[in-house]
Every structure is written in structure tokens, then in C-alpha cells.
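Trainee: fold the following and give me the result.
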Amino acid sequence: MTTRSAARPGLTLAAVAVVQFMVSLDLSVVNVGLPEIAAGLGFGAVGLTWVIHAYALTFGGLLLLGGKASDRYGRKRVLLLGLVLFGLASFLGGFAQEPGQLVAARAAQGIGAAALAPAALALLAETFPAGKARVRAFGVWSATNAAGGALGVLIGGLLTEYAGWRWVMFVNVPMAAFALAVAWRAVPAGPPPTRSGRPDVLGGVLATAGMTLLVFGVVRTEQYSWTSPVTLTTLAVAAALLAAFVQVERTTDREPLVRLGLFANRSVTGANAFSLLTGAAMASAFYFMSLYLQRVLETGPALTGLMFLPFALGVVAGSVFAVKLGYRLAPRTLLILGGLVTAAGFAWFSLISSDGAFATDVLGPSIVASVGIGLCLGPLVSAATTGVAPHETGTASGLLNSSRQIGASLGLAALGTAAHHRTGQTATPETLNNGYALGLTLSAALLIAAALIALTIPRRTNTPSPAEDRDLLPAHD
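Mentor: Got it, this is the predicted structure:
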């Protein structure tokens, strides 16, 4: 019997693709516009970083809770609520008149994204459970995911230069409205979600507080060093909260936020470790290349955004290759191949020079690295959700998104600090170039480590048996 969740898979895929594009776009769309935002609202140098961090903080800190909510209360309901919150926050943020209003809007966007991302990904895994359709669906998802991040720089640059910085917020409104309309019509409510017990409120509080403090401690290293008492205390408290969360999950008689047995699945564990390292490498590489183009090569925001276009196209091309190869190769093989190709691209990036040019220092490595990333993304999601029971796909999706977001925050802080130390006190084009080159070299090293971790992922993973599914879920109509 056909499940209701698969009734209109094409439109479901369209809604999920728009959602993922929008969430990824917001991780980078404001970056190029930061100088204009600072001038328009009167941000100080330290306060301006919170335009980025407010989104990362709430997004990364609430992802596990968002994943569990989609499992417990239903994918469609959480998806629609997240879309409404994300669109409303974007609309209000565009009208911000002072720094605090924009930071609050960005935080609200992060809360919406924490609900959207795992619900959309779980919906995709549920709608396309196996076969060629699953490979194609995750290929589309991976293309829109990475294209959103890459095109965010281009779109942010064009909007900032020609329409004003407020449009980097307004641009989300029509996308959220479109996704809301499609999801409302195309995504069925599905069977009632299974609620096997009382929710683990204490575990939810501990996980959310611990992850939020972890992200907070990392992003604050721009202001406080890694060895400062403020940073060490924050990270120690975060570690204590997360350790308490693990203990609660082991002993609770309530419905756990994350069933620890999920980590016994080598595919889930390996995919999340891979995601952590690739998230750190990609966020850092985007950051360094954007600064290299603007501060060393002295290109304007619109042109800088345009120079990221080959990167976005390369990701799409890599995703197409991943679909074709995915019919014959296991996700593990594609992760290893994609990780090594991306590492080669980042290593090539590290050869940048202070008197370089886009054609000689940026274009070639952009194409290589982006194709490698495109090869990775779809298989990564497939590996992280294959073999997971349907009632836990939201949790698994939240874990994957969380590991990537935490990786991005940790990587950017750690590699940014290393690049800053290499730059030294004198910020000339030559010293800046040296710092960015080091950061890109370290990004390549992270990708090599990720490829090695992919070796731990099984070649094939087993999905739960039909008998197990019947025990876990009510019958589909």
C-alpha cells in the first residue's frame, strides 16, 4: 500500500529543496553586507559579529530539539511552524532600526531554521526510502543545500550594492511564502506520530543549554582568546551540561531526546563525524576566500559575490555526478572520493598570492573543490539516515545538521585564530594573504581527515525490517 507521505513526492521534494536553499542562504547572505549594515544601524566592531552569531547560536543550539519535535509532533506541523517563524523574522528584520532589533530577528531566524532543517530532511528520507528515487532526491537536496551557501555570497553582494542591505533579510520572505504554500498542499499530515512516553524535558533543557553554550563559547573567541578565563569557563560549563545530558539519556524512564543506541549505528556515527569536519572546513574556506577577494585583491561586494558563481555551479555539477555514480557506488565510496577531491581543491586554494588574480588563484580551485563538495552532500545525508527507524529520522536529521553547524562554528573560530596569528599585528596584503593561505591549508587537512573517517562507514546499511516498522509505527492508510 502506498504511504500518504509518498503521495506527491515531486512537490514534496520541491518544498524541501526551497527550505534547504533558504536555510543555507542565510548562513552566508549577510556576510558581504556587514559593512553596510554596520553603517546603517550604527553597530560597533564587536557587536556586528552578532549579526552572524545570533543565527548560528540559536540554529546550532536548538537543532536536536527541532529534530525531536518533528518526530514527536509530526514533520508537516513543525515544518509549517518553522516556515512561518522564519519568514516573519526575515520580514521584521528588514525593518530593523537599531542593532538589537536586527540581532533579535537573526536569532528568531535561527530558531525557525532549527525547526525547518531537521523536519525537511526527515521528510525527504521518509518520502524517498530507497532506490534510484532516493539517490536522485538527495542529489537535488545536496545541490540546493550547497548552492544556497555559495549563491548567498553572490546574492548578498548584489542586493547590498544595488538594492540596500535590508534586502538580504527581505529576500527570504517570498521563498518562505512559496515553500509554505507548496508544503501546505503537497505534504500530507501522515500517520499520527508515535508518542511512547512522556517527553524528556530535562534532557531537552540540558542538550539545548549545553549546545548553545558550546556555540557561544566558540564564537566569542573573536573577543576572548581560547585560553581566557571567560572562554574556558563557558566551554567547561557546556561540557558539564552535555555530560549531564548523556547521563540523563542513559537513565531516564521518559522518552529520550536522543536514543544513545542510535550511535551504535556506524553509518550514523561516521556520517556525523564526517559532517563535523567538512562543516569546519567549508565554513572556514568560504570565510577566507571572501576576505581574500575583498581585502587582498580589493574587489567590491557585488563582484566578490559574482566570483563565487563558479563554485555554486561546480556544486550542482558534483551533485549530478553523485546521482549518476550513486546507482553503482556505495555512499561511503562517494564520501571518500568527494572528500579527497575537495581537499585537493582547498590545497590548491592555499597557493594564493598577494599579487594574484581571480583567473589564476581562484577559478581553478573553486571548480575542483565545489565538484568534490557536490559529490559528498547527498551521500552524506543518505548515510546518516539509512538504517534509522522511521520514528527516529527527525532525530537523526537534527544530529546531522547539528554536527555540521557545530563544526562550522568550531572550525571558523579555530582556523580564524590560527590565520590571525600568522597575519600578525601588521595587516598588509602580504600578511593577510599568508594568514588566509594557512587557513585554507588547514581546511584541506580537515577534509583528508574526513575522508579517512568515511572508511568507518559500512559499505551498505540495513533499513529496519517491516516487522520492526509495524512495531514502531501505526499502520499507514
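Trainee: going forward, measure contacts between C-alpha atoms and count neighbours the same way
Mentor: Will do.
Trainee: pretty sure Asn462 contacts Gly387?
Mentor: Yes. The pair Asn462 and Gly387 qualifies as a contact (Cα atoms under 8 Å) at a distance of 5.0 Å.
Trainee: these two - which one has more neighbours?
Mentor: Neighbour totals were compared for Asn462 and Gly387, and Gly387 leads with 21 against 11 (other Cα atoms under 10 Å).
Trainee: alongside the first, I'd like the structure of this one:
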Amino acid sequence: MARSKTILWIVLVAQFMVVLDSTIVTVALPSIGSGLNFDSQLQLQWVINAYILLFGGFLLFGGRAGDLLGRQRLLVIGLLLFGVSSAVNGFAQNPETLIFGRAVQGLGGALISPAVLSIIIVTFGGVRERAKALGVFSAVTASGSAAGMLAGGVLTEWFDWRAIFLVNLPIAALAIFAALRFIPNSKHATEGRTRMDLPGAVTITAGLMLLVYGVVNAAEWGWGSGKVWLLLGAAAALIVVFLVIESVSKQPLVRLGIFKVRALTSANVAMVLMTGGMFVMMFFPTLYLAQVKGYSPIEVGLAYLPWPVAMAVAGTVAQKIIAKAGPKPALWIGLLILAAGLFHLSLLDADSSYAGGVLPGMLLTAIGAGFAWAAMFLVASVGVRPEESGLASGLINTSQQLGSAIGLATLSSVAAAYTLDLLDSGVEANEALVRGFDRGFMIGGIILLVSTAVVIAGIRSSDGRHVAGPDQEAGSEQVPVINLEPALGD
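Mentor: A predicted model of the protein is given here:
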């Protein structure tokens, strides 16, 4: 038991670092933009999107790699990539270097995250012990998000934005040493010779990157530009190639037949829409508070603290609702609250106060996210064969990351284009910027309403009410495992 606890805390240190890094970057974005002379808001968002795209694109690949290489080895490789890329980011001298480093960080995170969860599952075999371990995992994730908001402000204001990346180096080094010393390199006992689907991972990641790149640049080039449609066409071709690869591969990254499970498919569509609409919460308010209201980095960090706290509290309440009524009510109620929060934020103007303008919308979106996340991951596992539970988990996590990236790219593009139109018509700079944000928030809220409709139409009230784990004995107490990790770049 003592060794199990040691292993748990080692992987939790790795998880804390990944979550800390995602939110720590959010608060430092304005300082990064000015420090490296980013050309525009559209270019700056790639600091987030480069991470998310590689993380989401290689998340399923990372889970498969653990079967071949072993979970400890996968964790160590991910930590090495994360640590080295953090050093590259900390010493970057131009936007291109930083964006490249963030992409490599995303790849590292895509190896670390499935390794952490796999190690916890194989280390704690009993239902109760595993539930407790995953409960600690969720608590560390939530605390890492909150700590990142505050640490990002403190490090940026007291030192420099580079410190937010360099702080990862000692954490990664400690985690690597401890993993090599205490964690066995276990592999999947029944997989035999597992082949990694590298062509599938590369084609889907490249296709989605081209898709987002085309959407991002559409604001500057125009939607009628040949370059935009060339990028979108290439993205579509790569996605088709991915589907062909998966259909003929003996060991595909994604078995396409799994999408015949109605609840799983509905949950993944709803997740893409949910994160696509809500992820502007990690971008627009930061720029609003820093550029329009003149907040310092530490003030931005403190302003964001209610978000992860409210989300964690709402997630606890949602668990009780799910236990009594199943996940569907918590899910659609949460999505509606999320939409209400974004609609409230769409009313911001340059003179709005934090208490009256930003905070109510922030709390509503946090409460809605807490309700929806607690239910979404549970529904995504309904009707899935036990041997494909890992694939189902990977799919919903991938939908989370990709929805975030594509949604942020699209809504940032729309906001920037509207702001440019207003500036050309003579509107004052701050007012034009805020009205661009408002349009992004409004469209995000509409997307959340569409996600709600998908949940209501595609998920039955009975889905997820009685979900037993694959190792759960008949008659034993049911302890559903629910991932409460937010979509913050990882």
C-alpha cells in the first residue's frame, strides 16, 4: 500500500504540472504578446492552439503507445518532451519558436495524460481504492487549474513571462527521477504485439491543424480567398485519408464501428460543440481585463480564481444530481447555464466593471461547466464494450481538445474581423475590441444551445444511470469514474 501511494503521488505531480501549465499560460498571454511582438490577436491564440492541437491529435496515439512501450516509459518520454520544450519556450526569442515549443509541449502532454490514468488504474485494482485514487486525481486537477491562474500572475508580474515555462524544469526532472525509481514499466497483458497507428495519428493531426490554420487566417485573407479554401480542402483530404486508414488497419487508432453506439456519438458531438463555444472564456476575458481595463498580470490571475473554484463546487453538486436522476438532466441544465453565462458576457462594454460585467458571466459559465463535465464523460462510456473503455475515454478527451482548438480559432477570427470592420468605420479602439469580444461570446452561447439540443435529442434519460466498471463484481457498490478535467490546453 505504501508503494501504491508513492506511485500515486508521482503521477499526480506530473498531472499537476500539465494542468498548471495550461492555465498559467492563459494569464500571461498579454505579456507574451507584447514581449515577443506578436503581430495580432489571431497569431497570439496559436500559443494556446498549437498545444491543444498536438495534445488532442496524439491523445489516442499516446494511449496506444503505452501498450507497446510500457506505461512508465511512456510517462518518462512525455516528461522529457514537456521539460525540454518548456526550456525552449522559456528562452524563445520570437513567436515562431514559442509556438513550436508549445506544440512539442502538447505532444508531451498527450503522452503524459494517458500514462497517468493508466498507471492509476493498474496500481489500484479494487473499485473503492481506484475511486479514491481518481478522486484525488480530480482534486489535484482542479487545484492545479486554480494554482495556475494565480501563479501565472505572480510569476509574470514579479519576474517575467518566461518564468511560467522555466518553472516546469525542476518539476519535470523530479518526476522523471521518481518514475524511474518507483514505477514499474507495466504493459497491457493481453495486447501481445501492439502496433502503433502512426499514419492515423499523423494524418488526423495534420488535417486538423490545416483546418484551424485556414479558419484563423480567414479573418485576414477573407473567406473567398483561394488560400483559405486550399487549406480547408487539404484538411478535408487528410481527414478522409485518416478514415480510410482506420477502416483498413488491423489495429486502428479509432475503430470506426464504435460510433454506432448512439450515446457515445451524441456525447462526442455535444462535447465538440460545448468546448467549441465555451473556450473563449480562457481567451477573451484575459484580453479584456488586461488591454481594456488595464489589469496587471497578478490582478488577472486573481480575477480568474472564482472560475475553477465555482466549477469544482458545481461538479460536487452535479454528482449528487447524477446519482439520483442520471446524467442527462445535469448535462442539459449545465449547458443552458453555460450559454446564459456567455450571453451575459456578450453585454460587456468598455466601461463595464469586473463585479457587474465579468464576474457574473464567469460564475455562470463555471457552474455550467461543472455540471456538464460531470455528466459528459459518464454518458460517453454508455454501451461501450469493456475492452474498448479506454478508446471511449480517449475519444471524449480528444473531442474536448479539438472542440476547444477549432472553436477558439473560429470565434477569435469572427471577433477580430468584426473589430477591424468597426475600426474602419471610425469606432474607438477599445470599444471596437470589446464589441468584437461580444460577438464571439454571443456566437459561443448559440453553439452551446445547439449542444443542448444534441443532448436532448441524442441521449436517453436512462443512459448512464447504471454504469459499472469492467472490474466491478455483481452486486458490489457502483462507483462511476468521472473525469472533471477542464479544456484548458491540457
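Trainee: ok, Val292 of structure 2 - contacts?
Mentor: Going by Cα atoms under 8 Å, 6 or more residues apart in numbering, Val292 of structure 2 touches Ala350, Asn430, Val434.
Trainee: Ser90 of structure 1 too?
Mentor: Taking Cα under 8 Å, 6+ apart as the contact definition, Ser90 of structure 1 lies against Ala105, Arg106, Gln109, Met169, Phe170, Asn172, Val173.
Trainee: re the thing from before, looking at structure 1, which of the contacts of Val292 of structure 2 still make contact?
Mentor: Counting by both residues aligned by TM-score structural alignment, their matches' Cα atoms under 8 Å, these that remain in contact in structure 1 are Ala350, Asn430, Val434.
Trainee: so which of the residues you listed wins on neighbours?
Mentor: Going by other Cα under 10 Å, Val434 tops these with 25 neighbours.
Trainee: any idea which element it lies in?
Mentor: helix 429-458 (DSSP states H and E).
Trainee: can you pull the buried residues of that helix?
Mentor: Buried residues in helix 429-458 of structure 2, counting neighbours by 16 or more other Cα atoms under 10 Å, are found at 430-456, 458.
Trainee: picking that back up, show me which of the contacts of Val292 of structure 2 is closest to Phe242 of structure 2.
Mentor: Of all the contacts of Val292 of structure 2, Phe242 of structure 2 sits closest to Val434, with 39.5 Å by Cα to Cα.
Trainee: and the closest one, how far from Leu98 of structure 2?
Mentor: Val434 of structure 2 is 27 Å from Leu98 of structure 2, where distance means Cα to Cα, to the nearest Å.
Trainee: now Val467 of structure 2
Mentor: Taking Cα to Cα, one finds Val467 of structure 2 at 43 Å from Leu98 of structure 2.
Trainee: repeat that for Gln43 of structure 2.
Mentor: 11 Å.
Trainee: please say which of these two ends up with more neighbours.
Mentor: The residue with more neighbours, out of Gln43 of structure 2 and Leu98, is Leu98; 23 against 16, by other Cα under 10 Å.
Trainee: tell me the secondary structure for the more buried one?
Mentor: With DSSP: H, G, I helix; E, B strand; the rest coil as the basis, the three-state label of Leu98 of structure 2 is helix.
Trainee: what of Arg195 of structure 1?
Mentor: coil.
Trainee: quick one: residues contacting the nearest residue to it once chain neighbours are set aside.
Mentor: Spatial nearest neighbour of Arg195 of structure 1, excluding adjacent residues (Cα to Cα, 6 or more residues apart in numbering): Arg72 at 6.2 Å. Taking Cα under 8 Å, 6+ apart, we find Arg72 of structure 1 in contact with Pro193, Thr194, Arg195.
Trainee: burial check on the first one, number of neighbours?
Mentor: Applying other Cα under 10 Å, we find 17 residues neighbouring Pro193 of structure 1.
Trainee: same check on Glu388 of structure 2?
Mentor: With other Cα under 10 Å as criterion, Glu388 of structure 2 counts 13.
Trainee: any idea how far it is from Arg64 of structure 2?
Mentor: According to Cα to Cα, Glu388 of structure 2 and Arg64 of structure 2 sit 12 Å apart.
Trainee: in the stretch 351-490 of structure 2, which spans are helices?
Mentor: 359-379, 389-424, 429-458 (DSSP state H, counting those that start in this stretch).
Trainee: nearest to Ile121 of structure 2, out of those?
Mentor: Nearest of those to Ile121 of structure 2, taken as Cα to Cα: helix 389-424 at 10.9 Å.
Trainee: residues of that closest one that come out buried?
Mentor: 389-420, 422-423.
Trainee: name the SS class of the counterpart of Ala344 of structure 1 in structure 2, please.
Mentor: Counting by TM-score structural alignment, Ala344 of structure 1 corresponds to Ala340 in structure 2. For Ala340 of structure 2, the assignment made with three-state DSSP gives helix.
Trainee: report the contact partners of Ala340 of structure 2.
Mentor: By Cα under 8 Å, 6+ apart, the contact set of Ala340 of structure 2 is Gly361, Leu364, Thr365, Gly445.
Trainee: doesn't Leu13 of structure 1 fall inside a helix?
Mentor: Yes. Counting by three-state DSSP, one finds Leu13 of structure 1 located in a helix.
Trainee: number of residues surrounding Glu428 of structure 2?
Mentor: Neighbourhood size, Glu428 of structure 2 [other Cα under 10 Å]: 11.
Trainee: go on, Trp9 of structure 2?
Mentor: By the criterion of other Cα under 10 Å, Trp9 of structure 2 has 17 neighbours.
Trainee: repeat for Gly35 of structure 2
Mentor: 15.
Trainee: same question, the one 10 residues further on
Mentor: For Gln45 of structure 2, the number of neighbouring residues by other Cα under 10 Å comes to 21.
Trainee: then Phe138 of structure 1?
Mentor: By other Cα under 10 Å, 26 other residues sit near Phe138 of structure 1.
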